[in-house]
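Trainee: I need the structure of the sequence given here:
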Amino acid sequence: MKPVENRILSILTAEFQPVHLEVINESHMHSVPPGSETHFKVVLAAPAFAGKRQVQRHQAIYACLANELQNGVHALALHTFSPEEWLANAAVPASPQCLGRSKHDHQ
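Mentor: Predicted structure coming up:
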């Protein structure tokens, strides 16, 4: 596991005590150098999300990952669930391929 991916996993585990957590580096799907850690998919089911709207769940994740988002993490695809939602429907959509281009492609 790479350093940024591992840090995100550790932070989210400590903050949310999840019943399910996946941190998936999807950087290879984007216009970034090989080995980058800039784009991640997070699948997180935690008791703290019970009764919360999606926007509240996402705000909580952004708050605890603020340092990572300011220092190299460009994008997070968030899929958040309460434990009950996770048990009832554990389907997570596949991420689309990036249609963006590197700033270097525009020269």
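Trainee: alpha carbons only for contacts and neighbour counts from here, please
Mentor: OK.
Trainee: tell me which helix or strand the nearest residue to Gln54 once chain neighbours are set aside sits in.
Mentor: Among residues not flanking Gln54 along the chain, Thr80 sits closest, at 7.1 Å (Cα to Cα, 6 or more residues apart in numbering). If you go by DSSP states H and E, Thr80 is part of strand 75-81.
Trainee: what sits up against that strand?
Mentor: With contacts defined as Cα atoms under 8 Å, 6 or more residues apart in numbering, strand 75-81 is touched by 38-46, 49-50, 54, 57-58, 69, 92.
Trainee: one more, so I can put them side by side:
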Amino acid sequence: MSIAAEIEARLRAELAPLEFVLRDDSADHAGHAGAREGGHFHVTVRSERFTGLQRVARHRLVYHCLSDLMQRGIHALAIDAKAPGEP
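Mentor: From the prediction side, this is the model:
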């Protein structure tokens, strides 16, 4: 399974998102020193699980879902974590 597929599977299973978009930006970082260590990704997730949580807590929840991937496949992860009804 690719890293992108694993990211998607884990976040869908843990967060039951109403909206989910995963973008692999790795090609934009070719030649960058850290690019050899893993991919660069951007994820947008809208989930009920984020209701009532501040931004840092939302990001921690995402990182918790992907903890081991952060060590073996993800070099950089940009996160847009939203609750339902938020712009």
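Trainee: which of the contacts of strand 75-81 of the first structure sit farthest apart?
Mentor: Within the contacts of strand 75-81 of the first structure, Thr38 and Ala50 form the most distant pair, 28.9 Å apart (Cα to Cα).
Trainee: between those two, which one's more packed in?
Mentor: Thr38 (22 against 14; other Cα atoms under 10 Å).
Trainee: quick one: contacts for the nearest residue to the more buried one once chain neighbours are set aside?
Mentor: Residue nearest to Thr38 of the first structure in three dimensions, not counting chain neighbours: Val73, with 4.3 Å by Cα to Cα, 6+ apart. Contact analysis of Val73 of the first structure by Cα under 8 Å, 6+ apart lists Glu37, Thr38, His39, Phe40.
Trainee: going by neighbour count, list what's buried in the helix or strand containing Trp86 of the first structure.
Mentor: Using DSSP H and E, Trp86 of the first structure maps to helix 83-88. Neighbour counts over helix 83-88 of the first structure (16 or more other Cα atoms under 10 Å) mark Pro83, Trp86 as buried.
Trainee: same check on stretch 29-47 of the first structure?
Mentor: In stretch 29-47 of the first structure, residues buried by neighbour count (16+ other Cα under 10 Å) are 30-31, 36-46.
Trainee: which one in the second structure is furthest away from the centre?
Mentor: Most distant from the centre of the second structure: Gly31, at 22.3 Å, with distances by Cα atoms, centre = their mean.
Trainee: cool, thanks, talk later.
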